[in-house]
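Chemist: sequence unavailable; structure follows:
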C-alpha cells in the first residue's frame, strides 16, 4: 500500500495552510484511489483528491465522467470548502457534504453550516467520521441515493 500523507517540512511554509490545525504534522501529497464492487455489473470508483489549490490540476480529468462527489468538510477550516464547492457547482457535478466529526473539531448546527456554505435544501449534508468504515459507507450510500433521486427527477436534467 502507498501512503499519500507525508511529514510537513519548512518547504511547506507559505504553501500549506495550517490555520485552524496548528498541530497538523502531515499533508496530502497525492490522490487516493479505491474501487468497490457492488455486484458483478456495478463498480464504484473512488478518487480522493486534496482540496488545496495546488492540486486542482488533478481535478480536470476527474470531472469528466464523474457522477457525483463527496465534499469532506473540516469544521476547523470551513473557508477551504468554498472553492471546492464552487468548482463542483460550476461543472454541474452533484455532491453531498460530509461534515468530518472528530475530537476537538468545532460542532455547528447543520442549518448554520448549510447557510455558511450557501447550499440549497436539496443538497444532502451529514455528519461522519471518515476514520470509521461504517460512517464512510453511509456517506457513499447518501451520495448514491442523492444521485438516484437526481436521475429520477426530470427537472434535474
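Modeler: Thanks, I have the structure now. Predicted, not measured: the structure shown is a model, and the values here were computed from it.

Chemist: going by C-alpha atoms from here, please, whenever you check contacts or count neighbours.
Modeler: OK.

Chemist: and residue 115, how many residues sit next to it?
Modeler: Neighbourhood size, residue 115 [other CA atoms under 10 Å]: 11.

Chemist: doesn't it belong to a helix?
Modeler: Yes - secondary structure of residue 115 (DSSP: H, G, I helix; E, B strand; the rest coil): part of a helix.

Chemist: then this one, side by side with the first:
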C-alpha cells in the first residue's frame, strides 16, 4: 500500500475520490510518543488535549527518563491522514496512564486495530498496555519508538520480552518522522485487512 498526499489543497477537506474511512487507536504507556506520532502524520492540525504536568502528579506519574516532558494527554489526540486516493485514516491517540484507561471503552468502538507505541528504555511499562489488548480482540501492531538514547534490540529479543505472536507486526519508528510513522500505520492497516480476510474464509 503506497502512501500519497491526496488531501484537498488546503488540507482541511477530503479529496472527492475518498470512499473508505478507517479508525485507528494509537496506544501506549505514559510518555512513549503517541502525541508526537499523531502530530507528525496528520494532514490537518491535530486536536490535542494536553495539560501541564504539575506537582499533583508527583508519585502518580513516573517521570524517570522523561526529563523534558512537561505536558500529558488527558483525553485524546486526533489526527487524519489520507493514505491513497480512496482511503483515509482517522487517528485517536489515547492517554497512557491507567487512570485514563476508561476512555478507551468509547474510543475503541469502530476501530479496525491499534498501533502500540513502545519505548524500550521503559519497556516494562508496556506490559499492562499489551494485557489490555488481549481482552479487546482487535488486531494490533507494535511500533518501537527509537529515542536518541535508546538501545536498538534484536527483533527476536523484543518479541520474547513483549510476548508477541509470530504474526504480530513489529516495526521501528521515529515518532517525529512522517515517513516512518506513516509506514507503521500502513503495516497495521495491511495486517488488519489480512485478519479480516481470514475471518471471512473461516
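Modeler: Everything's here; your move. Note that the structure is predicted; figures quoted are calculated from it, not measured.

Chemist: wait, isn't residue 37 of structure 2 in contact with residue 176?
Modeler: Yes - here residue 37 of structure 2 reaches residue 176: they are 6.1 Å apart, a contact under CA atoms under 8 Å.

Chemist: who has more neighbours, those two?
Modeler: residue 37 (26 against 20).

Chemist: secondary structure class for the more buried one?
Modeler: Secondary structure assignment for residue 37 of structure 2 (three-state DSSP): helix.

Chemist: got the contact list for it?
Modeler: By CA atoms under 8 Å, 6 or more residues apart in numbering, residue 37 of structure 2 lies in contact with 175-178, 181.

Chemist: which residue in structure 2 lines up with residue 46 of structure 1?
Modeler: Under the alignment (TM-score structural alignment), residue 46 of structure 1 pairs with residue 91 in structure 2.

Chemist: nope, residue 88 of structure 1 is what I was after
Modeler: Checking TM-score structural alignment: residue 88 of structure 1 goes with residue 133.

Chemist: how about residue 116 of structure 1?
Modeler: Residue mapping for residue 116 of structure 1 onto structure 2 gives residue 161, with TM-score structural alignment as the criterion.

Chemist: what's the local residue count around that match?
Modeler: 12.

Chemist: likewise residue 111 of structure 2?
Modeler: Residue 111 of structure 2 sits with 16 neighbouring residues when counted by other CA under 10 Å.

Chemist: ditto for residue 41 of structure 1
Modeler: As a burial measure, residue 41 of structure 1 scores 6 neighbours (other CA under 10 Å).

Chemist: so what's the most centrally placed residue in structure 1 closest to, chain neighbours aside?
Modeler: Nearest residue to the geometric centre of structure 1 (CA atoms, centre = their mean): residue 71, 2.4 Å. Of all residues not flanking residue 71 of structure 1 in the chain, residue 97 sits nearest, at 4.8 Å (CA to CA, 6 or more residues apart in numbering).

Chemist: I'd like to know how many residues surround that neighbour.
Modeler: Neighbours around residue 97 of structure 1, by other CA under 10 Å: 25.

Chemist: show the contacting residues for the aligned residue in structure 2 for it.
Modeler: When structure 2 is aligned by TM-score structural alignment, residue 97 of structure 1 is paired with residue 142. By CA under 8 Å, 6+ apart, residue 142 of structure 2 lies in contact with 115-118, 168-171.

Chemist: that's all I had, so thanks and see you.
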